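# Next comes the sequence, and after it the predicted model I'd like to discuss.
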Amino acid sequence: MKTTVLLVDDHAIVRQGIRSLLDITGEFDVIGEAGDGQTAIELAQASKPELVLLDLMMPGLSGVETIKRLLEVSPGSQIAVLSSTEEDELAFAAIEAGAQSFLIKTMLGDELIDMIRRIARGEVIIHPFIASKLLKVVRGIREPKVDPFKELTERELDVLRELASGGSNVRIATALNISEKTVKSHISSLLSKLDLADRTEAVAFAWKQGLMTHHGPERAV
């Protein structure tokens, strides 16, 4: 029996290429395509695909938020990120959001199909480049304080939440209605307060310490 697949990528030519690779095997049934997160959610809710191949960098709804909502409407679907980005902070956010696997588009066709087959069988596949970086991040996380975010202002918390959701400086600035320069300033400040080395550690720390559901006391502004 063929594995049902939903393809999610804002580039039609990429979707066509992946569909062709899947069709050749005779093992997959591509039941839908989407060029943005919202369309993907609607299709997943209607068709309940067994496997979703998803790009993270799309217009509108972020890839990380799309993953969360896909699993809400179709909890039985396996989510495999197929991304052109090798940004480890974004990969970490995607995996924490519920993606079971993370692949890179630069992989050769045969290698890609082999990994998709393994994912369809229930294996968790993380591209070695990403896996090695995530391992370093996890090993580098500091021991938590009683309230690890108590020194941050509300605005710094907002910036960290957006960062942990996979937001770039531009996206964070737009979401919070502030300048990119201000975003950079807040990131520098929160890294210093949390004793973290870089954005990657900040993302890992935020997810590890439950910031996305964090409701602490009032912060200074």
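Sure thing, it's come through.

# Going by C-alpha atoms from here, please, whenever you check contacts or count neighbours.
Will do.

# and Thr182, what element?
Per DSSP states H and E: Thr182 is located in helix 180-194.

# Which neighbouring elements make contact with the helix or strand just after that helix?
Sequence order places helix 199-208 as the next helix or strand after helix 180-194, per DSSP H and E. If you count contacts as 3 or more C-alpha pairs under 8 Å, 6 or more residues apart in numbering; DSSP states H and E, helix 199-208 packs onto helix 88-97, helix 128-140, helix 154-164, helix 180-194.

# deepest of these, which one?
helix 88-97 (a mean of 23; mean count of other C-alpha atoms under 10 Å).

# between that one and helix 128-140, how big is the angle?
Counting by axes from the mean of the first three to the mean of the last three C-alpha atoms, to 10 degrees, helix 88-97 lies at 80 degrees to helix 128-140.

# Run through who's touching helix 88-97.
Identification of contacts with helix 88-97 by C-alpha atoms under 8 Å, 6 or more residues apart in numbering yields 63-65, 67-68, 81, 101-102, 130, 133-134, 164-166, 199-201, 203-204, 207.

# returning to that earlier point: just put the helices and strands packed on helix 199-208 in CSV and tack on distance to Asp29.
Below are those laid out as CSV (distance: least, C-alpha to C-alpha, whole Å):
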stretch, distance to Asp29
helix 88-97, 25
helix 128-140, 27
helix 154-164, 34
helix 180-194, 43
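
# okay, now the one to match up with it:
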Amino acid sequence: MIRVLLADDDALVRGGLKALLRAEPGIEVVGEAANGVEAVRAALALKPDVVVMDIRMPVRDGVSATRDLMAAPDRPRVLVLTTFDLDEVVDDAITAGADGFLLKRATPEELVTAIRAVAAGDAVVSPAVARRLFASHAARVGPDHERAARLTDREADVLRAMALGLSNTEIARSLHLSVETVKTHVKHVLAKLDVRDRTQAVVWAYRTGFAYRGTATVVE
């Protein structure tokens, strides 16, 4: 059972999300929060697996709340769900440690899939946001040849697919590999890049231009 906490200042939005998720097998909404302060407090008390986090909230925003949750022991996964796809909003959320970034215009199916993927340890970025990240982060820091050289060609393919927001299952399908083989490649990528998790690996790929220089394409 995936335990979910909903953090959004709009009660109607929370109500709609709760009704949607209540109908999904294997997902349970364990709490709600109307601002960042409540979100952190509720997450620490309820220990959800995933926090669906809005960005623009009163008292405290979702970015700073996410940053606090990343420092917590046994921290939850955070899926940002927002109306705003401005470059600085995306950048701030991912830098804070968010595991996924989805726009509120996403379909119910996309949201449920994203929650399941984030809970499973995948990094999720909607295709529209991925395109913006490619454009805004390409060459921002510059190539990191030393770490990039540690990756095999197949590991590089897997990392670029991760940067597109693909799950392990989707990567396996696109690269004609087994899911277990993909998981092994992901583990090697994290170790070779010396990063904590998939999200940090994706951030590295964007900021060094590694993902942008690849041959992968975003598919709607």
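Done, it's in. Just so you know, these numbers come straight off a predicted model, no measurement behind them.

# what's the burial count for the nearest residue to Met70 of the second structure once chain neighbours are set aside?
Take Met70 of the second structure and drop its neighbours on the chain: the residue closest to it by C-alpha to C-alpha, 6 or more residues apart in numbering is Gly97, 6.4 Å away. Applying other C-alpha atoms under 10 Å, we find 22 residues neighbouring Gly97 of the second structure.

# roughly how far apart are Gly97 of the second structure and Pro127 of the second structure?
To Pro127 of the second structure, Gly97 of the second structure is 19 Å away according to C-alpha to C-alpha, to the nearest Å.

# do the same with Ala71 of the second structure
Taking C-alpha to C-alpha, one finds Ala71 of the second structure at 28 Å from Pro127 of the second structure.

# again with Arg77 of the second structure
20 Å.

# Settle this for me: Asp55 of the first structure is touching Leu6, isn't it.
No: counting by C-alpha atoms under 8 Å, Asp55 of the first structure stays clear of Leu6, with 11.5 Å between them.

# All the strands of the second structure, in order from the start?
Using DSSP state E, the strands found in the second structure span residues 2-7, 27-33, 50-53, 77-82, 100-103, 124-125.

# Looking at these, which is nearest to Arg116 of the second structure?
When these are compared by C-alpha to C-alpha, strand 2-7 sits nearest Arg116 of the second structure, at 7.6 Å.

# Average separation of that closest one from the aligned part of the first structure, please.
Its aligned residues in the first structure lie a mean 0.5 Å from strand 2-7 of the second structure after superposition (mean C-alpha distance after the TM-score superposition for the first structure).

# packing partners for that strand?
Using 3+ C-alpha pairs under 8 Å, 6+ apart: strand 2-7 of the second structure touches helix 11-22, strand 27-33, helix 36-46, strand 50-53.

# which outside residues touch that strand?
By C-alpha under 8 Å, 6+ apart, the residues outside strand 2-7 of the second structure that reach it are 14, 17-18, 26-36, 39, 42-43, 48-54, 116, 119.

# Just the buried ones out of these, please.
Neighbour-count burial (16 or more other C-alpha atoms under 10 Å) applied to those gives 14, 17-18, 27-36, 39, 42-43, 48-54, 116, 119.

# if we can go back for a sec, corresponding residues in the second structure for the helix holding Thr182 of the first structure?
Using TM-score structural alignment, helix 180-194 of the first structure lines up with nothing in the second structure.

# Just list what that helix packs against, helices and strands only.
helix 154-164, helix 169-176, helix 199-208.

# Tabulate the ones you listed (TSV), appending distance to Thr85 of the first structure.
TSV is the format used below for those (distance: least, C-alpha to C-alpha, whole Å):
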stretch	distance to Thr85 of the first structure
helix 154-164	16
helix 169-176	16
helix 199-208	14
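
# ok so, going back, nearest to Asp85 of the second structure among the helices and strands packed on strand 2-7 of the second structure would be which one?
Closest among those, once you apply C-alpha to C-alpha, is strand 50-53, at 14.2 Å.
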